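S.K.: pasting the structure only:
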């Protein structure tokens, strides 16, 4: 789940405009997604390769508005039929904890409830889905033709300052923790917070990194402040992931994305950046869209102090019609892959789409989990080899997760 300047949904997934599935039409040998023609080669590679998407926000989506994703759904970005068509092998289910739970309490209960929902998905369709507590589980599930549902916790608030809770959630299946989300918490400062109370990681956060290493749990540095990132780099003994981040080079000044220096530190650590597909992560115009819209509404209100609420809404509708949201293109998403690969190498880049977490802001050709073949086609068109594409789709994440497991087994 990502907070976007282009989509006003801070801690409010109820406002999502879930995307329809009719944007893709399928044929026996290839399918057309918007304006890209996906070849049989790309379709087959998507089927054969291990595809691991490290951030999909299904649990909170169905907590807020229930849908049975073991079957086709009219809304959202993920369900079994589309995931199967897209060749997805492992979808990390995001156990998303809104930032306000840090103060109001109840985060453990919410996390348990969302984990229960993932387990229930598998229970309803054990021939389609399977839990994955390890890399071996994931590979075994792939061989059995099942989609793995490993889990990551987005926002470490449920740890509640107690290392016993880390072990509890590991035992429940959590395999990575995004240390903070839209506000700083007791573990880490957030990239979104103006206040940075810890100036990086808290003292507890630094101890948590060591314990996560020792237990064999991946550390996710998406959402944390720059200083918190460097604190993690200084403490961790195992590779880390950015489960759903993109590149600041294309969104200058936006701390939520990673800059070049951070990417180089990630390479030295042996970690991987999983590229987020949300349009606001991809290009500057989408990144600033919502701020411009808010400024226009504020200017209208100032110029029309007696305007009714209906008048203001009418202005907003007119503004959006005249200034439509600037969706990213597949080519712009591919630019992020190209830039990262050239800067830090093919072994450190992967896929963390943020499906079901970025609302109606997904790029053309990448509207849901049926779209991975379009990504593959784009990479083929840019000259990537099949081996390199396999690394991006899942092998790089597999390597990192295996390294984290190995470190945990030795400590």
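M.R.: Structure received. All values derive from a computational prediction rather than experimental measurement.

S.K.: C-alpha only now, for contacts and for neighbours.
M.R.: Will do.

S.K.: ok, and what's touching the helix or strand encompassing residue 53?
M.R.: Here residue 53 sits within strand 52-56, counting by DSSP states H and E. Identification of contacts with strand 52-56 by Cα atoms under 8 Å, 6 or more residues apart in numbering yields 1, 88-94, 152, 243-244, 274, 351-357, 393-394, 397.

S.K.: what about 6 Å?
M.R.: Residues from elsewhere that reach strand 52-56 (Cα atoms under 6 Å, 6 or more residues apart in numbering): 90-94, 243, 351-352, 354-355, 394.

S.K.: So which of these sit within strands?
M.R.: 90-94, 243, 351 (DSSP state E).

S.K.: Mind checking which of these are buried?
M.R.: For the ones in strands among the contacts of strand 52-56, a burial check counting by 16 or more other Cα atoms under 10 Å picks out 90-94, 243, 351.

S.K.: can you put the residues you listed in JSON lines and add distance to residue 229?
M.R.: As requested, those are arranged in JSON lines below (distance: Cα to Cα, whole Å):
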{"residue": "90", "distance to residue 229": "26"}
{"residue": "91", "distance to residue 229": "25"}
{"residue": "92", "distance to residue 229": "22"}
{"residue": "93", "distance to residue 229": "23"}
{"residue": "94", "distance to residue 229": "20"}
{"residue": "243", "distance to residue 229": "13"}
{"residue": "351", "distance to residue 229": "20"}
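
S.K.: for these, which one is nearest residue 370?
M.R.: Among these, residue 91 lies closest to residue 370 (Cα to Cα), at 12.5 Å.

S.K.: I figured that closest one hits residue 152, correct?
M.R.: No. Taking contacts as Cα atoms under 6 Å, residue 91 lies outside contact range of residue 152: 10.0 Å.

S.K.: if we can go back for a sec, the contacts of strand 52-56: which two are farthest apart?
M.R.: 94 and 394 (17.4 Å).

S.K.: put this beside the first:
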């Protein structure tokens, strides 16, 4: 039986942007298994992808993985993740979509997504879409917020047990979805699968006259606690306001984790990565689609200032763990951050599991959120 800790991460690395050759995927996942990562939530679609794009991408990933079929378990329940962990040298695969445009306007497709193993979905990635306004759209003044269509998508996601992922959406859209969830589906967790804390870089953001539009505020993060969800920082150099290292350090990764633990409590923090094997495809795409990245040159400037690394979690995770130990984190706390907090949310949303005794009492959780919000408003 495997005695390594169970580790679950978010792997936002779609084909064509993150990996461009079959070997890239095989080599990376071999490294991730070697360093003890049990499973990944893997992005299949983003931005304005259609249903046809999504199905093609799904087939590409599956056919590539079929070259070494014994190394993958496609997750339909938490038991599948546990099975991958027990077997060892096996990757648990959870699918994610960073857009709801893949529905092609058909809500019935949400049930199909569930059957295909999609565990979480973002409604509006970065720009303006039918479901609502993404982070860049709102940065540029289009504060449409979540639409009635977007809320209909939320209804279907909750109905079929797909986690509502708030990453990369604008604050108005995010708060609108949170308001709706809190009122109509109290106790159903929502999450940020890969979002950096704006508060960690507030001084650098002031120096550069602005912050990264994809990073989230303390207020947004704190609302997740009330729902029972989690927030996972992603170790992405170009979103680190005013720092923009060529390669992120384990210490900088631990800074992000530590910031969220102090803000939210250790029961509501995860870990993620936006790993890419080369940034060239991304930057080529940005150059060809400038209108989709009208951010006053923020992204390109970040890359030009040094953020050209890829921060592969499979390379630096052991050093991050060492750094967390140095900072006094216990094995139990690290286990929560690396997997247990996600497993709890997976059980609740995917399987409708409601533990007899909430590990974080609702009244205590509400009190904690209130105290933390007041504390961080004073800073």
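M.R.: Ah, there it is. Remember, predicted model here, so these are calculated numbers, not experimental data.

S.K.: Where in the second structure does the strand holding residue 53 of the first structure fall?
M.R.: Alignment of strand 52-56 of the first structure against the second structure: residues 8-12, by TM-score structural alignment.

S.K.: Check stretch 204-218 of the first structure too.
M.R.: Stretch 204-218 of the first structure covers residues 149-163 of the second structure once aligned (TM-score structural alignment).

S.K.: Likewise for stretch 151-167 of the first structure?
M.R.: By TM-score structural alignment, stretch 151-167 of the first structure lines up with residues 95-111 in the second structure.

S.K.: Return the set of buried residues in the matching stretch.
M.R.: In terms of neighbour count (16+ other Cα under 10 Å), stretch 95-111 of the second structure has its buried residues at 95-103, 107, 110-111.

S.K.: taking those one by one, which sit in strands?
M.R.: Per DSSP E, those map to strands at 95-98.

S.K.: can you map out the helices along the stretch 1-150 of the first structure?
M.R.: Along the stretch 1-150 of the first structure, counting by DSSP state H, counting those that start in this stretch, helices occupy 40-48, 58-64, 80-86, 101-104, 107-124, 135-143.

S.K.: For residue 338 of the first structure, find the nearest of the ones you listed.
M.R.: Proximity to residue 338 of the first structure, assessed across the helices of the stretch 1-150 of the first structure by Cα to Cα, is greatest for helix 40-48 (18.1 Å).

S.K.: Give the buried residues for the closest one.
M.R.: Buried residues in helix 40-48 of the first structure, counting neighbours by 16+ other Cα under 10 Å, are found at 41-43, 45-47.

S.K.: Out of these, flag the one nearest to residue 265 of the first structure.
M.R.: Of all the buried residues of helix 40-48 of the first structure, residue 265 of the first structure sits closest to residue 46, with 30.1 Å by Cα to Cα.

S.K.: and the closest one, what does it touch?
M.R.: Counting by Cα under 6 Å, 6+ apart, residue 46 of the first structure touches 87, 373.

S.K.: what about it, distance to residue 386 of the first structure?
M.R.: Per Cα to Cα, to the nearest Å, residue 46 of the first structure is found 10 Å from residue 386 of the first structure.

S.K.: How about residue 117 of the first structure?
M.R.: Between residue 117 of the first structure and residue 386 of the first structure the computed distance is 36 Å (Cα to Cα).

S.K.: Helix or strand: which one has the closest residue to residue 204 of the second structure other than its chain neighbours?
M.R.: When the adjacent residues along the chain are set aside, residue 204 of the second structure lies closest to residue 242, with 4.9 Å between them (Cα to Cα, 6 or more residues apart in numbering). Using DSSP H and E, residue 242 of the second structure maps to neither a helix nor a strand.

S.K.: Then the one 10 residues further on?
M.R.: In this assignment (DSSP H and E), residue 252 of the second structure forms part of helix 250-264.

S.K.: mind listing what's buried in that helix?
M.R.: Buried residues in helix 250-264 of the second structure, defined by neighbour count with 16+ other Cα under 10 Å: 250, 252-261, 263-264.

S.K.: which residues in the stretch 201-350 of the first structure form helices?
M.R.: 203-215, 226-235, 260-269, 279-282, 284-287, 289-303, 309-322, 330-344.

S.K.: Other residues contacting the fourth one?
M.R.: Contacts to helix 279-282 of the first structure, defined as Cα under 6 Å, 6+ apart, come from residues 6, 246, 286-287, 327-328, 361-363.

S.K.: Nearest to residue 214 of the first structure among those?
M.R.: Residue 214 of the first structure lies nearest to residue 246 out of the contacts of helix 279-282 of the first structure, by Cα to Cα, at 28.0 Å.

S.K.: counterpart of the closest one in the second structure?
M.R.: Matched to the second structure by TM-score structural alignment, residue 246 of the first structure sits across from residue 196.

S.K.: Of the contacts of helix 279-282 of the first structure - the most surrounded one?
M.R.: residue 246 (31 neighbours; other Cα atoms under 10 Å).
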